[in-house]
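Asker: Model the following, please.
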Amino acid sequence: MSTLIGSREDHLSGASHETVRSAVNGSRVPRWETVHDIVLALAGQCSPPRDEEAEKARFLPLWRAIGEGESGALKSFQELVNGGWGGEDGKWTPEMVMGMLINPFSAIEIHPSLAAPHEPLIPEDQWIHGMVRLIEEQGAEHALRVLLHLLKGDYVGAEEGAPYGYRNPDREAMEGHAAFRYGCQEILRRLSREPNLLAASIQAMHADDAMDRDDRAEMLENESDLSLMREVMIVTPDTWDEVSEEAHHMVFGYLIKKIGPVGPLGLPDAERFSIIWRIPEGLSRK
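Answerer: Below is the predicted model:
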């Protein structure tokens, strides 16, 4: 065994005959480096050979448990990052049970505002340092109960729709721009199929008795600009890029009654933005 270990380039211990003998006999607890080398050497001698990395990962928590007890048999944080929770064979691992128990999602309904995309206020290491300080000064039970309380939605600066630390002054503008861009894309799609859509939508907007008074006043003011209206009336998918942005907004208002609410980032635009048309799909052809 000592010769096999010495022949490997990845050995950590260069264990002597006596070191290997005492480790295998159990006369004393060997260093991890010795166990590492023995495990890798034996894995290659099995028939068929066993996966060396898998065997090393299997023996490490067993070796740690000798000195640390049951907790030592669990994977370290870095081992979780590198190798996951396990369970690929369909069996629950101690790490999987532990992970389920400590996941706040298993214990409470996390407030939806805390899932909003945001720029973190502090680095992860600083957050961990703060939690460690709180545990040291107030105790683990207090710290964990406070954490769950925060996750339920009662956090410092909580405000409906704008959770503390998640406020992005440009977010509403960005979402509005994204909604406008998607709406224009859908307008072009419909205009290419329904040539009468714009005229029908203008008529429907004028006939809308439920239209907000300020919106109607803005529409009439814009319609008094004859040069702007000339641009609007020639809008087609082919001329879209030739007219002004003001004309785009006018056409948008004529065709789209409402767009929203805005769904979470990451969803396709068709799922993020719900459009209410002044003329439902296909009706302008009738």
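
Asker: alpha carbons only for contacts and neighbour counts from here, please
Answerer: Noted.

Asker: Tell me the helices and strands packed up against the longest helix seen in the chain.
Answerer: Counting residues, the longest helix found in the chain (DSSP state H) is helix 171-193. If contacts are counted by 3 or more CA pairs under 8 Å, 6 or more residues apart in numbering; DSSP states H and E, helix 171-193 sits against helix 197-206, helix 245-255, strand 256-259.

Asker: which other residues reach that helix?
Answerer: 197-198, 236-237, 248, 252, 255-256, 259-260, 262, 269, 273, 275, 281 (CA atoms under 8 Å, 6 or more residues apart in numbering).

Asker: mind listing the helices for the stretch 101-250 of the chain?
Answerer: For the stretch 101-250 of the chain, the helices defined by DSSP state H, counting those that start in this stretch occupy 104-107, 124-138, 140-151, 171-193, 197-206, 213-223, 226-233, 245-255.

Asker: Give me the distance from the shortest one to the chain's centre.
Answerer: Which is helix 104-107. 17 Å (CA atoms, centre = their mean, to the nearest Å).

Asker: which of the residues in that helix are buried?
Answerer: For helix 104-107, burial by neighbour count (16 or more other CA atoms under 10 Å) applies to Pro104.

Asker: same question, the fourth one
Answerer: Neighbour counts using 16+ other CA under 10 Å place Ala178, Ala179, Phe180, Tyr182, Gly183, Cys184, Glu186, Ile187, Leu188, Arg190, Leu191 of helix 171-193 among the buried residues.

Asker: Dump the residues you listed into a markdown table; add distance to Val132 as well.
Answerer: Formatted as a markdown table, the buried residues of helix 171-193 follow (distance: CA to CA, whole Å):
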| residue | distance to Val132 |
| --- | --- |
| Ala178 | 41 |
| Ala179 | 43 |
| Phe180 | 46 |
| Tyr182 | 46 |
| Gly183 | 48 |
| Cys184 | 51 |
| Glu186 | 52 |
| Ile187 | 54 |
| Leu188 | 56 |
| Arg190 | 58 |
| Leu191 | 60 |
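
Asker: Now the second one, please; I'll put the structures next to each other:
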Amino acid sequence: MVLAGLCNPPRNEKSETARFLPLWRAIGEGESGALKSFQELVNSGWGGEDGKWTPELIMGILVNPFSAIEIHPSLAVPHEPLMSEDQWVHAMARFIEEQGIEHALRVLLHTLKGDYVGAEEGAPYGYRNPDREALEAHAAYRYGCQEILRRLGREPNLLAESIRAMRADDSMDREDRAEMLENESDLSLMREVMIVTPDTWDEVSEETHHMVFGYLIKEIGPVGPLGLPDAERFRIIWRIPESPAA
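Answerer: Take a look at the predicted model:
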């Protein structure tokens, strides 16, 4: 900034600072440091106003999915966002951490090509008031099943104890109890329920999964904000509370 003011004629301090910062970073960080930071991109753009290619312009073309695929038209219409940008970034960071960067990027491109949650024709996800409660219920169910498998692996008698606790629960909704009793009349279904372990979970039917879920979990919710860890998003009330020792 001092040198810009000493030039004859004086140069613009803001533009000169923006020009020098990447050069300064490149000394310590190498080639990657020479690129503009995210905030510098926000403040001063990609460059190229003088008709010359900048490293940022080239990077922008390479990272833009539009350069590699034809983005599905339903993803390009104005819509009401379901979450903030910070929440999306946090969720993607966790996804990359858990699944790996290559998997995450391939899933992102696959999504942009039109195969995404709620992509049924005429009801694109996020653009026609999707049933958010249904999506949250599905996420809660998946987390509950994950926790059920964890507990079944550690507590062999948990299922039998939970069934006894459910039958002794006077606060259980009458319709829920009637549905459970009706399901229990299906002997083939109950045979599957009785053999459920973490090892056999993928071999039994989805109806069996729902039965076991109802036996072990009394309530799950309320659902916390998107972006929180699952253990904080979904509060489980077990029919048999988990002991600290387990």
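
Asker: Could I get the TM-score for this pair?
Answerer: For this chain pair, the superposition-based TM-score is 0.52 by TM-score structural alignment, normalised by the length of the second structure; 146 aligned residues with a CA RMSD of 3.6 Å.

Asker: returning to what we had before: most neighbours of all the contacts of helix 171-193 of the first structure, which one?
Answerer: Neighbour counts for the contacts of helix 171-193 of the first structure peak at Leu255, which has 26 neighbours (criterion: other CA atoms under 10 Å).

Asker: so how far is Phe273 of the first structure from that one?
Answerer: Noted for Leu255 of the first structure: a distance of 15 Å to Phe273 of the first structure, by CA to CA, to the nearest Å.

Asker: again with Pro195 of the first structure
Answerer: Using CA to CA, one gets 24 Å for the distance from Pro195 of the first structure to Phe273 of the first structure.

Asker: again with Arg58 of the first structure
Answerer: Arg58 of the first structure is 49 Å from Phe273 of the first structure, by CA to CA.

Asker: And the strands in the second structure?
Answerer: Taking DSSP state E to define them, one finds strands in the second structure at 217-220, 236-238.

Asker: closest one to Thr3 of the first structure among the helices and strands packed on helix 171-193 of the first structure?
Answerer: Thr3 of the first structure lies closest to strand 256-259 among these, at 74.2 Å (CA to CA).

Asker: In TSV, list the helices and strands packed on helix 171-193 of the first structure along with distance to Glu18 of the first structure.
Answerer: TSV is the format used below for those (distance: least, CA to CA, whole Å):
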stretch	distance to Glu18 of the first structure
helix 197-206	90
helix 245-255	84
strand 256-259	78
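
Asker: follow-up on the earlier one: tell me which of the strands of the second structure sits nearest to Trp24 of the second structure.
Answerer: strand 236-238 (52.1 Å).

Asker: Give me the aligned partner of Ile256 of the first structure over in the second structure.
Answerer: The equivalent of Ile256 of the first structure in the second structure is Ile217 (alignment by TM-score structural alignment).

Asker: Leaving out the residues flanking it, which one is nearest to its match?
Answerer: Setting aside the residues directly before and after it, Ile217 of the second structure is nearest to Trp238 in space (CA to CA, 6 or more residues apart in numbering), at 4.6 Å.

Asker: mind checking how far the residue mapped onto that neighbour from the first structure is from Gly263 of the first structure?
Answerer: In the first structure, the residue matched to Trp238 of the second structure (TM-score structural alignment) is Trp277. Note on Trp277 of the first structure: its distance to Gly263 of the first structure, by CA to CA, is 18 Å.

Asker: now Leu283 of the first structure
Answerer: 27 Å.

Asker: Now do the contacts for Asp51 of the first structure.
Answerer: Ala43.

Asker: Would you mind finding the match for Asp186 of the second structure in the first structure?
Answerer: By TM-score structural alignment, Asp186 of the second structure lines up with Asp225.

Asker: Check the spacing between the residue mapped onto Leu135 of the second structure from the first structure and Asn168 of the first structure real quick.
Answerer: Leu135 of the second structure maps onto Met174 of the first structure when the alignment is built from TM-score structural alignment. To Asn168 of the first structure, Met174 of the first structure is 10 Å away according to CA to CA.

Asker: can you check Ala247 of the first structure too?
Answerer: In terms of CA to CA, Ala247 of the first structure sits 29 Å off from Asn168 of the first structure.

Asker: got the helices of the stretch 101-250 of the first structure as a markdown table, with distance to Val39 of the first structure columns?
Answerer: Shown next, in a markdown table, are those (distance: least, CA to CA, whole Å):
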| stretch | distance to Val39 of the first structure |
| --- | --- |
| helix 104-107 | 38 |
| helix 124-138 | 35 |
| helix 140-151 | 38 |
| helix 171-193 | 55 |
| helix 197-206 | 75 |
| helix 213-223 | 77 |
| helix 226-233 | 77 |
| helix 245-255 | 69 |
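
Asker: do you know which of these lies nearest Trp32 of the first structure?
Answerer: Evaluated over the helices of the stretch 101-250 of the first structure, closeness to Trp32 of the first structure peaks at helix 124-138, with 28.6 Å, by CA to CA.

Asker: Buried by neighbour count: which residues of the closest one qualify?
Answerer: Met131.

Asker: what range in the second structure matches that helix?
Answerer: Helix 124-138 of the first structure maps onto no residues of the second structure, going by TM-score structural alignment.

Asker: Tell me which residue is most central in the second structure.
Answerer: With distances taken as CA atoms, centre = their mean, the residue of the second structure nearest its centroid is Ala91 (4.9 Å).

Asker: Against Met92 of the second structure, how distant is the closest residue to it other than its chain neighbours?
Answerer: Among residues not flanking Ala91 of the second structure along the chain, Gly227 sits closest, at 5.4 Å (CA to CA, 6+ apart). Here Gly227 of the second structure is placed at a distance of 9 Å from Met92 of the second structure (CA to CA).

Asker: now swap in Pro241 of the second structure and tell me
Answerer: For Pro241 of the second structure, the distance to Met92 of the second structure equals 33 Å [CA to CA].

Asker: Of those two, give the one with the bigger neighbour count.
Answerer: Ranked by neighbour count (other CA under 10 Å), Pro241 of the second structure and Met92 place Met92 first, with 17 against 12.

Asker: For the more buried one, which residues are in contact?
Answerer: By CA under 8 Å, 6+ apart, the contact list for Met92 of the second structure reads Ala104.

Asker: What about the residue mapped onto Thr17 of the second structure from the first structure, how many residues nearby?
Answerer: Alignment note (TM-score structural alignment): Thr17 of the second structure maps to Ala54 of the first structure. Number of residues near Ala54 of the first structure (other CA under 10 Å) recorded here: 12.
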